[in-house]
Structures are given as structure tokens and as C-alpha cells.
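Enquirer: pasted the sequence and its predicted model underneath.
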Amino acid sequence: MTGPRRIVCLTEEPTETLYALGEQDRIVGISGFTVRPAIARKQKPKVSAFTSAKIGEILKLEPDFVVGFSDIQADIAAELIRHGVEVWISNHRSVDGILDYIRRLGALVGAYERATAYADHLQRGLDGIADAAARLPHRPKVYFEEWDDPPITGIRWVAELVRIAGGEDIFPERAAESLARQRILEDASEVVRRAPDIILGSWCGKKFQPAKVAARPGWDTIPAVRDGELHEIKSPMILQPGPAALTDGVGAIAAIIRDWAIRHG
């Protein structure tokens, strides 16, 4: 076995990727938010949330490599580094970034060829969805909400997947912002002005409530609200920048857009 042998995954996407590559035996600890693959929750100890981690429990596992994601996990990474642990915090935000992440993680564990083949497989799936979407008669305007209070929107990979699936994200300028606080809608009535045909909700850690969204002041005039086009995308399918978003996540978005196009054809 080459590369790290005892890996702790602080988020779900490295866990899902390593299982997909057949390298799950290297994983000794996972995030408590991991749901994909389901078997990981049964096989691996849960040692972290997203913004916090059980540093002592992680150290007991004697990891030789820890994988995390984004600036939000910077404090966890710093603490582990101070204890002599090697840490990789990825910060990929785009569809291409996810595919590259899979290849890089595969290379780190000596499975670059398998990782490349897997990434190519995922790309072919996206290409197929894009080809089907290109035949739709209309492209709906889509508002994606990752949190409700305050409203947050514009994750780059989600905006890209919406376009691949045949829609147009109504806040493309937000996709350039990597930090959640930079994607807060200071004026929620801007959604009303941009008049989305479809509203997608994926509230991290809690259930999306279409009725609550529809009841916001002035939102009854939005085409999506008027037509009942408010849909939940389960957060494990779309809010992690990993394989789930490029498979089940984009698939769910494509199905919603396809159904909208049939109804509005």
C-alpha cells in the first residue's frame, strides 16, 4: 500500500470518493454528517462535525493524513497541524474543481488511474445530462437557496449544475464568491425582481419548507410560487462538493427542470 494508510475525513466527499475508488480500508475516521455511502456510518468512527472536531479522538486514531474542506475548517486543521498531523484542506468550488479533486485524492493514495477513470465516468454523465437539456424548448430561471435565515444562494458548483441541467441560475454573480457570508441576500425582494420559474431549496441540516418560502412578503408574485414550483434537493446530494453533486444532485435538478419544461411546453 502506497500513500497514507490511516486517513481521517472531516467532510463527506473524501469518504465517498475513497469508497468509490475501493480505498475505504484507509479511512479510520469520518464526519458525523456523512451519509454517503451509508455503509461508512456503520464501519467508521465519527470524529467531527463541520465546524468542530474531537481532536483528542482523532489523535487516538493515529492518522497519517487528514482531509478537510474550506476555510471553515481552518481552526481544526491548525490544531491538528500543531499536533504533527499532515492535513490537506481542499477548497474546490466548481464542477471542474470537483473532478480534479477526485483525481488528486486518487493520486495521493496510489489510485490515480482508477480516479481518472472515475472522474471521466462522472464527466460523461454530466455530458449526457447537458445533451438532453439542450433539447428542451425553454430554459427556466432557477433560484437555489442553501439557507433561509438569512437567505444564502449562489454556490458555484450548484450554479454550474443548474446550467448543465438546462436552467439559468438567477444569481450568477454570487457564484464567484467562495464564502457563505458573501452570498447572503441583503434584500430578499431581489428574488421577486428576478422572477425565478423554479425555486430549489437545500437548507443544510434541516428540512426545506416550501410553504414558509411562499409566505414571504411579496413572493406570491414569483412565477415559481404562483405555479407551485418549489422543490427540495436533499442537502447530502448537493451541498458537498463531491461525487454526490455530480450524480444524484444534478440528476434531481435535471428531473425537476425536465418536468417543468413538459408542463410549460
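Expert: Great, that's in hand. Numbers count the residues shown, from 1 in each chain.

Enquirer: please count neighbours and contacts with C-alpha atoms only from this point.
Expert: Fine.

Enquirer: and the top helix by length along the chain, what does it pack against?
Expert: For the chain, the longest helix by residue count, based on DSSP state H, is helix 112-133. Judged by 3 or more CA pairs under 8 Å, 6 or more residues apart in numbering; DSSP states H and E, helix 112-133 is in contact with helix 95-108, helix 156-164, helix 250-263.

Enquirer: list the buried residues for it?
Expert: Using 16 or more other CA atoms under 10 Å as the test for burial, helix 112-133 gives 112, 114-116, 118-119, 122-123, 125-126, 129-130, 133.

Enquirer: now the helices for this protein?
Expert: Shown for the chain, the helices assigned by DSSP H span residues 12-20, 38-43, 55-60, 74-82, 95-108, 112-133, 156-164, 189-194, 210-214, 223-226, 235-238, 243-244, 250-263.

Enquirer: how far is the second one from where the chain is centred?
Expert: Which is helix 38-43. Distance of helix 38-43 from the chain centroid (CA atoms, centre = their mean, to the nearest Å) equals 20 Å.

Enquirer: dropping in the other structure now:
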Amino acid sequence: MTRAPIPSRLLSRRSLLAATAALPLAPGAPRAAERRIVAAGGVITEIVYALGRQDLLVGVDTTSLFPAAALKDKAQVGYVRALSPEGVLSLRPTDLLAVEGAGPPDALKLIAEAGVRVERVSEDTSEAGVAGRIRAIGRFVGAEGEANTLAARVEEGFAGLKRRRDAVAARKRVLFVLSLQNGRVMVGGAKSSADAIIRYAGAVNAADSVEGFKPLTDEGLIAAAPDAILMMSHNDHAASPDQVFGIPALSATPAAKTRSLIAMDGLYLLGFGPRTPDAAADLMTALYGKAG
């Protein structure tokens, strides 16, 4: 059974610290010298589980969707960018391991002031960044050997991906659509995580005229001329082909003629963890077929 998120109440800085300091350790809880880690970022949780050190985790954020056991077995501390200080501290962690985008900043400051070691993990989407993230987390959780093995396997995956990518003769234009809200199309532009996975798959980011995740005008969508639309397949980010190509500007694109909509799991696609070479390979196959 999935545990419900820990409720958050508005507390003053002083009352929050005093309340959490007074919380007793649960019967059988580890001593203070033992590691009790809260992971804030789905990629962190995925890597810790891949290294076999999930026993150190006492809590995870709601983006920790892989493996599925994480949200079932561990307490939840809220969304990675909207962490609850009270929820985190109630777990009596020794460490908070958080991606760079975790927050809000005031929450992390409160957690650190309570004596929790707050360690940031890079969200670098480069090949070296993905492998380096695995090795850094491995050192943090005491699984350096396992991390080196996993990182080497990921590096081999990237090398194989490059060989496939170099064989692509005509690169397709792909538009990553983050959301469709009231007819506004939010896309992944240059320097975004979507841009990185599109390039790994041997395609061209059709929204490279903007930077980051931004709405694109109707004129911009038509000018982007994507051959395929890429979206996440879950929650509010999902959409059907009728919804996507029912938008007038998108209906005027080459993708609409073939109704080319590719939907993939969000963490798999944009997590930039151990499965990234596989995700990029799957996207490449969706675009170019097995020969791509």
C-alpha cells in the first residue's frame, strides 16, 4: 500500500526546530551514528536502489517513481521543489541528498539548521555528468565499487548509442511538449533536459529558438516544423494525438500529417540516471526504426 505524503503545517523557524528536536526515536530506530538518508530527486532514489543501498533511505520525494517499491516502502516528503521541512525532519535523517533543483531554499536552510547534512547532486545531462552522478552517489552511500561498475556500463551504453547516432543520415526534428494548458504549448528549448535527450537520440530539437522550458507562440510552433512530437506519458503531462494535433498551430506541422506523437515515462526519459542510454535508444527506435 502506498504511503500518504507527510502533511505539512506552517510553523515558525523556532517552533519547527524545537518540535523536531523533541521528537523521540521510534522503538528500534537506528542510533544517531547510523545513516538515515532522505532522497529528494527521482534520479537519486533510482541510483541508490540500483546500487543496492536502499536500506539507507528513510524517505523519498514524490518524483521517486522508479523502482515502484520506493514510493511503497519509504515515507514521502513531498514534491522535490516543494519539500516539507517538518516532513523531512520528522524522519530524523542524518542526511538530505538533493538534486540541484530541490527546494524551496528556505526549506533546505531550515533542514540544515536542524543539524541535517544537506548534500547537493549535480543535474548535469552530459554523458560525463550522468556517469559522474552515479559515482558521486556511490561514494556518498558507501558503494563505490558498485557505482564504478554501473557507471562503466552506462558509459558503454552511451558509446553504443553514438555508433547508432552516427549512422543516421537525415535527422528528424523533434518538439518536446511539456504541457498543453489553455491552448498554450510549453516546450523544451535549448539547454533543457529535453534538448539533451533529443540530441542523444540523433534528432534535432525543433524548439532550439528558445532556451529552457517556455511557451512557444503559434508562429514559433509552425516555424519549428517538427517531424514528431515528444511528450511524457503520465499525469498532467499526458495528451492524446487528438488533443495535440487538435491545436491549430500543431495541426499545421509535418508531425500532424503522420500523427507522430511519442509518449514516454518522464523519469525514464528525463531522469538522466542509469537508464538514460536505454531511453535515448528507445526514442531513436521510435523515430528511425530498428535500423536507426
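Expert: Happy to help now that I have it. From a predicted model like this one, the values you see are computed outputs, not experimental measurements.

Enquirer: helices or strands up against the longest strand along the second structure?
Expert: Counting by DSSP state E, the longest strand found in the second structure is strand 173-181. Judged by 3+ CA pairs under 8 Å, 6+ apart, the packing partners of strand 173-181 of the second structure are strand 184-188, strand 204-205, strand 228-232.

Enquirer: any chance of a markdown table for the ones you listed, columns distance to Asp242 of the second structure and mean neighbour count?
Expert: Converted to a markdown table, these look like this (distance: least, CA to CA, whole Å; neighbours: other CA atoms under 10 Å):
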| stretch | distance to Asp242 of the second structure | mean neighbour count |
| --- | --- | --- |
| strand 184-188 | 15 | 22 |
| strand 204-205 | 23 | 21 |
| strand 228-232 | 13 | 23 |
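
Enquirer: these: which one's closest to Gly59 of the second structure?
Expert: With respect to Gly59 of the second structure, and counting by CA to CA, the nearest of those is strand 228-232 at 25.1 Å.

Enquirer: what's the average distance for that closest one when superposed on the first structure?
Expert: Superposed on the first structure, strand 228-232 of the second structure shows a mean distance to its aligned partners of 1.1 Å (mean CA distance after the TM-score superposition for the first structure).

Enquirer: whereabouts in the second structure does the longest helix of the first structure align?
Expert: Aligned by TM-score structural alignment, helix 112-133 of the first structure falls on residues 144-165 of the second structure.

Enquirer: what residues does that stretch touch?
Expert: Identification of contacts with stretch 144-165 of the second structure by CA atoms under 8 Å, 6 or more residues apart in numbering yields 51, 127, 131-132, 134-135, 137-139, 200-202, 274-278, 280-281, 292.

Enquirer: now swap in stretch 207-222 of the first structure and tell me
Expert: Residues beyond stretch 207-222 of the first structure that count as contacts (CA under 8 Å, 6+ apart) turn out to be Ser189, Val192, Ala195, Pro196, Asp197, Gly201, Ser202, Val225, Arg226, Leu230, His231, Glu232.

Enquirer: what lines up with Pro63 of the first structure in the second structure?
Expert: Per TM-score structural alignment, Pro63 of the first structure is aligned with Pro93.

Enquirer: equivalent analysis for Glu190 of the first structure, please.
Expert: With TM-score structural alignment as the criterion, Glu190 of the first structure lines up with Gly220 in the second structure.

Enquirer: burial check on its match, number of neighbours?
Expert: Burial of Gly220 of the second structure, expressed as a neighbour count using other CA atoms under 10 Å, amounts to 15.

Enquirer: what's it in contact with, if anything?
Expert: Gly220 of the second structure sits in contact with no residue, where contact means CA under 8 Å, 6+ apart.

Enquirer: using JSON lines, lay out the helices and strands packed on strand 173-181 of the second structure together with distance to Gln243 of the second structure.
Expert: Formatted as JSON lines, those follow (distance: least, CA to CA, whole Å):
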{"stretch": "strand 184-188", "distance to Gln243 of the second structure": "12"}
{"stretch": "strand 204-205", "distance to Gln243 of the second structure": "21"}
{"stretch": "strand 228-232", "distance to Gln243 of the second structure": "12"}
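
Enquirer: Lys214 of the second structure: which of the ones you listed is closest?
Expert: strand 184-188 (5.3 Å).

Enquirer: who are the packing partners of the closest one?
Expert: On a contact count with 3+ CA pairs under 8 Å, 6+ apart, strand 184-188 of the second structure meets strand 173-181, strand 213-216.

Enquirer: and that strand, how far out from the chain's middle?
Expert: Computed by CA atoms, centre = their mean, the chain-centroid distance of strand 184-188 of the second structure equals 18 Å.

Enquirer: returning to what we had before: just the buried members of the contacts of stretch 207-222 of the first structure?
Expert: Buried among these by 16+ other CA under 10 Å: Val192, Ala195, Pro196, Asp197, Gly201, Ser202, Val225, Leu230, His231, Glu232.

Enquirer: could you measure from the last one over to Pro4 of the first structure?
Expert: This means Glu232 of the first structure. Here the criterion is CA to CA, to the nearest Å. By it, Glu232 of the first structure lies 38 Å from Pro4 of the first structure.

Enquirer: list of residues touching stretch 38-48 of the second structure?
Expert: Under CA under 8 Å, 6+ apart, the answer for stretch 38-48 of the second structure is 54, 57-67, 70, 80, 88, 93, 95-99, 102, 134, 137-138, 141, 267, 271-274.

Enquirer: check the alignment and tell me where Leu80 of the first structure lands in the second structure.
Expert: With TM-score structural alignment as the criterion, the equivalent of Leu80 of the first structure in the second structure is Ile111.
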